[in-house]
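Chemist: sharing a sequence plus its predicted fold:
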Amino acid sequence: MATTGNLLRSERERQGWTLQEVSVAIHIKIEYLQALEMDQYDCIPGEVFVKGFIRCYASFLGVSGEPLVSVYKKKGITIDKDNKGLSSMTDVKETRIRKRYTKKKARWVEISLVAGFLIFLVLIIWMR
């Protein structure tokens, strides 16, 4: 049975593309494309990225990515959950949450300052 990597490589070669050209066109590192073609998925940061890269690569070649992802899944290959890709995605999520709360805090500070200034102006006008 052909592997996902073999299918991608044979289609790329049939169309006359080099790995460098594909890498530039779809904005995926050449190392990841090589790993896909050699079915060495542990080099890619996370299973979600593997599936996404397979779909993107297949789409570029003009073939459906879903059958290739199915072939990948049937092989039973899983990526270690302790992979750097997983932890970096968690860091991104935590950063987004922190930014959201920081923005809310800044908004309340702005509202408080404006309200305080308006109260100050009303008091000055009322005292005259």
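Modeler: In hand now; what should we look at?

Chemist: C-alpha from now on. contacts and neighbour counts both.
Modeler: Fine.

Chemist: remind me which helix or strand the most centrally placed residue in the chain belongs to.
Modeler: Residue closest to the average C-alpha location in the chain (Cα atoms, centre = their mean): Phe49, at 7.2 Å. Using DSSP states H and E, the element containing Phe49 is helix 47-61.

Chemist: this protein: helices as residue ranges?
Modeler: Using DSSP state H, the helices of the chain run over 4-15, 19-26, 30-37, 47-61, 65-74, 84-127.

Chemist: for comparison:
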Amino acid sequence: NCRQLTDLDLPEGLETIEQFAFSKCERLSRIAIPLNCVIGRDDVFYNCPKLTTVDLVGRIHNTVASLHLERWRNEMNEEINRINQVLPTTNADENESTEAIQQWIRSVIRQIGHYKTQHKELLKDATTILELALWKAKMD
């Protein structure tokens, strides 16, 4: 029974949140979820009308901080914060909260993957330029 639960930080090692795990946690207003945690079904947060804040925990902030371009960092921070602006408008009785959280986590993971790929390409290009400069310096 989680009717009195208002705030929850899930452990970083948690892999899955099962069906109905937080169903009818009517006072739950904030939850911190590890980025790599799989949300099992659409009804995980069924009837959680006060759930307005979802935080991603774990190494997500280190990953974002390490992104090469400031624009990427800003975009990722905006995406990470977006759910807390979207979630309050969802209808808890129709499982919209769970669906919104699932979509948001997938979006964050996709964006991180995209930026990591771009980051690797930039590093590869920079390495090539550095190698050419070193080669040229040896020739002079």
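Modeler: Right, received. Where do you want to start? These numbers come from a predicted model, not from an experiment.

Chemist: overlay the chains and give the TM-score.
Modeler: TM-score of the superposed chains, computed with TM-score structural alignment, normalised by the length of the first structure, equals 0.40; 68 aligned residues with a Cα RMSD of 3.5 Å.

Chemist: hmm, back to that, so the residue nearest to the centre of the first structure versus Leu123 of the first structure, what's the distance?
Modeler: Using Cα to Cα, to the nearest Å, Phe49 of the first structure is found at 60 Å from Leu123 of the first structure.

Chemist: now swap in Gln20 of the first structure and tell me
Modeler: 70 Å.

Chemist: so where do the strands sit in the second structure?
Modeler: Counting by DSSP state E, the segments of the second structure that form strands are 7-9, 16-17, 30-34, 38-39, 53-57.

Chemist: helices and strands around the second one, which ones?
Modeler: In other words, strand 16-17 of the second structure. Counting by 3 or more Cα pairs under 8 Å, 6 or more residues apart in numbering; DSSP states H and E, the packing neighbours recorded for strand 16-17 of the second structure are strand 38-39.

Chemist: got the angle between the longest helix along the second structure and strand 53-57?
Modeler: With secondary structure taken from DSSP H, the second structure has its longest helix at helix 96-139. Orientation check (axes from the mean of the first three to the mean of the last three Cα atoms, to 10 degrees): helix 96-139 of the second structure against strand 53-57 gives 40 degrees.

Chemist: what's helix 96-139 of the second structure packed up against?
Modeler: Contacts defined by 3+ Cα pairs under 8 Å, 6+ apart place helix 96-139 of the second structure against helix 70-86.

Chemist: Gln111 of the second structure: what's its closest spatial neighbour, skipping adjacent residues?
Modeler: Leaving aside its sequence neighbours, Gln111 of the second structure sits nearest to Met76 (Cα to Cα, 6 or more residues apart in numbering; 7.4 Å).
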